[in-house]
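*Asks:* No letters, just coordinates:
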């Protein structure tokens, strides 16, 4: 049984050597625990539903069932885990699709170990700001700006909220926005929360998607 406060992680990847490395890395942290592993998407469905992890690290390209299909299935479950896609490619259209459909972000497989650990903790805390600059570049390449007017919900944002929206869409953190706009981080967090609520978005990754799909970034 996990200790109180331990973040439960399931790792899904078809490369046993890669899984072994991640298992050792995650296992070295007192607040993280690998509670299951799978080598393909179909096996992942069983493992995740049986172990009820907080976070899933999901490879995109696997045999039997790929990570996109498995992610879509899991996100239809009640109270699904946070899912982070693992990819070999810096600009990966499949990762963009996964984020659009509800994944919490993506990581490159050759990311620094400290970054991967920080990403797990960040996602578990409810945020989806993972490799914000990479996410921004991803959608800049794969999401052509829309020619239509922004949706009605965007018009409901105040002028200040639109300013914060634009900065968040560029990948700036709360601290960076606060410094730039001479605001407290708490105030920026409140603005972001209101923006997400008004636009019907779940998190900041979906905000980036929204911005690029509607030509607002």
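*Replies:* Here it is on my side, so go on. What you are looking at is a predicted structure, and each value in this text was computed from that prediction instead of being measured. Numbers count the residues shown, from 1 in each chain.

*Asks:* drop to CA atoms for contacts and neighbour counts, all remaining ones
*Replies:* OK.

*Asks:* Distance check, residue 40 against residue 154.
*Replies:* Distance of residue 40 to residue 154, computed by Cα to Cα, to the nearest Å: 40 Å.

*Asks:* correction: residue 77
*Replies:* 30 Å.

*Asks:* The protein: helices as residue ranges?
*Replies:* For the chain, the helices defined by DSSP state H cover 16-27, 41-51, 67-75, 93-100, 113-124, 132-142, 152-155, 159-169, 174-181, 185-199, 204-213.

*Asks:* and the spatially closest residue to residue 73 that is not a sequence neighbour, what does it touch?
*Replies:* Distances taken as Cα to Cα, 6 or more residues apart in numbering place residue 45 nearest to residue 73, at 7.8 Å, with adjacent residues excluded. By Cα atoms under 8 Å, 6 or more residues apart in numbering, the contact set of residue 45 is 70, 73-74.

*Asks:* Put this next to the previous one:
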């Protein structure tokens, strides 16, 4: 029998935290620590080394963004999943660029939250569909010619790939659109991540929107 995923909950609302603990444990996910503040949350993660830290953005002693940055430095093996009420684009971009692998809203379904924990634990990135739609709308609204105002470090082909990544296309779909193999797409994405100094596709898409690379 495989070991259950372990989590620490960093959330200051006691009733919500208790409900979240019950929800996770009903689905075989162990809650090994709880904390209502940034400071105590970081301490709990350092003590228990969980697979996943679930972090609210509004905490009494600071922003959840502060917690994410500290965890990225002090506990890089723990994946961070933001669970918040905020749909603000600034909060999303700050959280993802600080190191969060996922960003979900508190009104998400049980299946979405549980699936999000499992996804970030497996090294995947996940966004709330509603927040992702806002991000993609911003991307499309700010669309500009491929050679205008772009980061000079990215080649024209890499910018084409990045735009399709931001639209949510997987490697196979990108390959079909650009008439290149999935292996070539993978190489382009690896190059994009390295040049933008980001860890995953979501961070690349967020960076593209924030810095107007496309």
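*Replies:* Yep, that arrived. Values in this document were obtained by computation on a predicted structure and should not be read as measured data.

*Asks:* what's the TM-score here?
*Replies:* The TM-score (TM-score structural alignment, normalised by the length of structure 2) is 0.80; 210 aligned residues with a Cα RMSD of 3.2 Å.

*Asks:* more neighbours, residue 40 and residue 154 of structure 1?
*Replies:* Remark: of residue 40 of structure 1 and residue 154, residue 40 carries more neighbours, 23 against 17, as counted by other Cα atoms under 10 Å.

*Asks:* residues contacting the aligned partner of the more buried one in structure 2?
*Replies:* Mapped onto structure 2 by TM-score structural alignment, residue 40 of structure 1 lines up with residue 37. Counting by Cα under 8 Å, 6+ apart, residue 37 of structure 2 touches 10-12, 59-62.

*Asks:* do the same with residue 45 of structure 2
*Replies:* Contacts of residue 45 of structure 2 (Cα under 8 Å, 6+ apart): 8, 33, 53, 71, 75, 78.

*Asks:* Of those residues, which is the most crowded?
*Replies:* residue 53 (32 neighbours).

*Asks:* Could you double-check that it lies in contact with residue 5?
*Replies:* No. Residue 53 of structure 2 lies out of contact with residue 5 (Cα atoms under 8 Å); the separation is 10.8 Å.

*Asks:* Please report how far residue 55 of structure 2 lies from residue 22 of structure 2.
*Replies:* In terms of Cα to Cα, residue 55 of structure 2 sits 16 Å off from residue 22 of structure 2.

*Asks:* Touching, residue 69 of structure 1 and residue 58? I think so.
*Replies:* No. In this structure residue 69 of structure 1 lies outside contact range of residue 58 using Cα under 8 Å: 10.7 Å.

*Asks:* what about these two, which has more around it?
*Replies:* residue 58 (30 against 13).

*Asks:* With residue 19 of structure 2 as the reference, measure out to the aligned residue in structure 2 for the more buried one.
*Replies:* Aligned counterpart of residue 58 of structure 1 in structure 2: residue 55 (TM-score structural alignment). For residue 55 of structure 2, the distance to residue 19 of structure 2 (Cα to Cα) stands at 15 Å.

*Asks:* Next: residue 208 of structure 2.
*Replies:* Taking Cα to Cα, one finds residue 208 of structure 2 at 36 Å from residue 19 of structure 2.

*Asks:* ranking the helices of structure 1 by burial, who's on top?
*Replies:* Among the helices of structure 1, helix 204-213 has the highest mean neighbour count (mean count of other Cα atoms under 10 Å), at a mean of 24.
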